[in-house]
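[1] mind folding the following:
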Amino acid sequence: MNFNPAVAGRASILRSLLRYHDVHFIPPQLVARWLIDLARNIFLIFLLSGFLAVSCVEISFARAVTDEIGRRVNVVSAPQRIVSLAPGITETLYALGLDDKIAGVTTFCDWPAAALAKPRIGGFTNPSIEKIIALKPDLILATADGNRKDTVQQLERLGLPVYVTNPLDTRGVLKSILHIGEITHRKKEAQRLVEKLQKRLDAITAQVGKKRKPRVFFQLGLEPVITAGRGTLIHEVI
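    Below is the predicted model:
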């Protein structure tokens, strides 16, 4: 049987109290020992309760989600410092009313105009890892078709939560808006925005659906010349 000094001490005090109960007298030294032991145990109980409370809060506010390329990402339920690595994501954040939560954007994020006042973390394909770290983000939003894979992996290795979107068509864009709304605690706002955009898409489709489609060349890069092909959002929109 294991010997526990704390338990033995409390048992000794209890026996002493019972022993002196019949004569209605408790020595002052015994009372002092009992009070010290009681205070110590109360302190430990409060300390443990506080630890459990903090742990529960952390668990309830941290959750694992799957991004649009199948990665598991741990995010807080209501991010307060969001870094956007793509113009489209920045516009989505503003549309969801998250302008005060945006900690940083790329140099290409120029809409809405308020985005120009946000701290810049570099280019679309070559953001500064140092600047991102300095902003202390609790959520980084990237896109699979624009941000480099090694950038996402480097941020991930640093322990930063990076959620990657991957919309391939207009339907995918609407889904990405819903996903961003869900992980940023703006689910209702995202649903309203998607419904509004879907109505606009339906109206455009009704207007141009029967018209002859022109042949379009959409140039994305100069050296080398890059255009949008099948299976891309730009091709689907055109």
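
[2] only C-alpha atoms from now on, for both contacts and neighbour counts.
    Will do.

[3] so which residue is dead centre in this protein?
    Val75 (3.3 Å; C-alpha atoms, centre = their mean).

[4] contacting residues for that one?
    If a contact means C-alpha atoms under 8 Å, 6 or more residues apart in numbering, then Val75 has Ala62, Arg63, Ala64, Val65, Asp138, Leu139, Pro161, Ile183 as its contacts.

[5] same for the biggest helix by length in the chain, what does it pack against?
    The longest helix of the chain (DSSP state H) is helix 28-61. If contacts are counted by 3 or more C-alpha pairs under 8 Å, 6 or more residues apart in numbering; DSSP states H and E, helix 28-61 sits against helix 5-19.

[6] what residues of the helix it packs on count as buried?
    Neighbour-count burial for helix 5-19, counted by 16 or more other C-alpha atoms under 10 Å, picks out Ile13, Leu17.

[7] and the angle from that helix to helix 28-61?
    With axes from the mean of the first three to the mean of the last three C-alpha atoms, to 10 degrees applied, the angle from helix 5-19 to helix 28-61 works out at 130 degrees.

[8] how about the helices in this protein?
    5-19, 28-61, 87-95, 129-134, 149-157, 170-183, 187-208, 233-237.

[9] for Ala115, find the nearest of these.
    Ala115 sits nearest to helix 87-95 of all the helices of the chain, at 7.7 Å, using C-alpha to C-alpha.

[10] and this one, please, so the two structures can be compared:
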Amino acid sequence: MYKSNIKQLSVFFILFSLCFLTACESYPVENASSKADFPVVIENITLYGEPERIVSLSDEITSALAALGLTDRIAGVNTDSALEDYAETLVAGTAEQPDIQAILELEPDLVITDTALSTKNIQALSSQRIKVLVLSGEAEQYPAVLEKLKASDSE
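    Model (predicted):
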């Protein structure tokens, strides 16, 4: 009888733990401002809404964002940017050597790069709820991929 009670308690504890952990998971709150086409998955990250502040660590990415009409959302660019239109934009290091402190000070909700960041850098950004999007493929494909950053009713 004692073993039976221990089994029952163990099963109860496991089920309770699973229910508790499931209840603690964070889900996005739907409201009137939510867009119908979000969440979207781009290169293995999920975005629940349009990013408001973006740091681009590549001239090709910055150009693609501009082509999509997202220049007002670019909070920072790569230090070695050759794009004259962004000479006055705050810098955030390079894809190879991102300046994590500068990125954090820019308070982006999304960092986009075409070079994989170190695990340490990704963890530093993720701990501040900053998504990191690493684009793969050719730069000519970036506009098509980044188009997903815009809600269908965005201009």
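
[11] TM-score for this pair?
    For this chain pair, the superposition-based TM-score is 0.66 by TM-score structural alignment, normalised by the length of structure 2; 125 aligned residues with a C-alpha RMSD of 2.9 Å.

[12] hang on, the earlier thing: so which of the helices of structure 1 gets nearest Ile102 of structure 1?
    helix 87-95 (7.8 Å).

[13] one step back: neighbour-wise, which of the contacts of Val75 of structure 1 leads?
    Leu139 (25 neighbours; other C-alpha atoms under 10 Å).

[14] need the counterpart of that one in structure 2.
    Alignment note (TM-score structural alignment): Leu139 of structure 1 maps to Leu110 of structure 2.

[15] just Thr165 of structure 1 next, same as before
    Checking with TM-score structural alignment, Thr165 of structure 1 has Leu135 as its match.

[16] for structure 2, longest helix please?
    helix 2-24.

[17] I'd like to know how many residues surround Thr205 of structure 1.
    11.

[18] got the contact list for the nearest residue to Phe108 of structure 1 once chain neighbours are set aside?
    Nearest non-adjacent residue to Phe108 of structure 1, counting by C-alpha to C-alpha, 6 or more residues apart in numbering: Pro87, 6.2 Å away. Counting by C-alpha under 8 Å, 6+ apart, Pro87 of structure 1 touches Val105, Thr106, Phe108, Cys109, Asp110, Trp111.

[19] most neighbours, which of these?
    Val105 (30 neighbours).

[20] return the residue of structure 2 aligned against that residue.
    In structure 2, Val105 of structure 1 lands on Val77 (TM-score structural alignment).

[21] who's in contact with that match?
    Val55, Ser56, Leu57, Ser58, Asp59, Thr62, Tyr86, Thr89, Leu90, Val91, Ala92, Gly93.

[22] in strands, which of those fall?
    Val55, Ser56 (DSSP state E).

[23] buried subset of the contacts of Val77 of structure 2?
    Val55, Ser56, Leu57, Ser58, Asp59, Thr62, Tyr86, Leu90, Val91, Ala92, Gly93.

[24] which position in structure 1 pairs with the first one?
    Using TM-score structural alignment as the criterion, the counterpart of Val55 of structure 2 in structure 1 is Val83.

[25] tell me how far that match lies from Gly104 of structure 1.
    In this view, Val83 of structure 1 and Gly104 of structure 1 are 5 Å apart by C-alpha to C-alpha, to the nearest Å.

[26] next, count neighbours for Ser49 of structure 1.
    The burial count for Ser49 of structure 1: 12, using other C-alpha under 10 Å.

[27] same check on the one 10 residues further on?
    The local packing count at Ile59 of structure 1 equals 11, with neighbours defined by other C-alpha under 10 Å.

[28] next one: it from Thr165 of structure 1, what distance?
    Distance from Ile59 of structure 1 to Thr165 of structure 1, by C-alpha to C-alpha: 25 Å.

[29] also Ala64 of structure 1?
    Counting by C-alpha to C-alpha, the gap from Ala64 of structure 1 to Thr165 of structure 1 is 16 Å.

[30] same thing with Ile129 of structure 1?
    19 Å.

[31] looking at the two, which one has more neighbours?
    Thr165 (23 against 15).

[32] neighbours around the residue nearest to that one when sequence neighbours are not counted, how many?
    Excluding the flanking residues, the one nearest Thr165 of structure 1 by C-alpha to C-alpha, 6+ apart is Thr143, at 4.6 Å. Neighbours of Thr143 of structure 1 under the rule other C-alpha under 10 Å: 25.

[33] list the contacts of Thr143 of structure 1.
    So Thr143 of structure 1 contacts Leu85, Ala86, Val164, Thr165, Asn166 (C-alpha under 8 Å, 6+ apart).

[34] cheers, nothing more for now.
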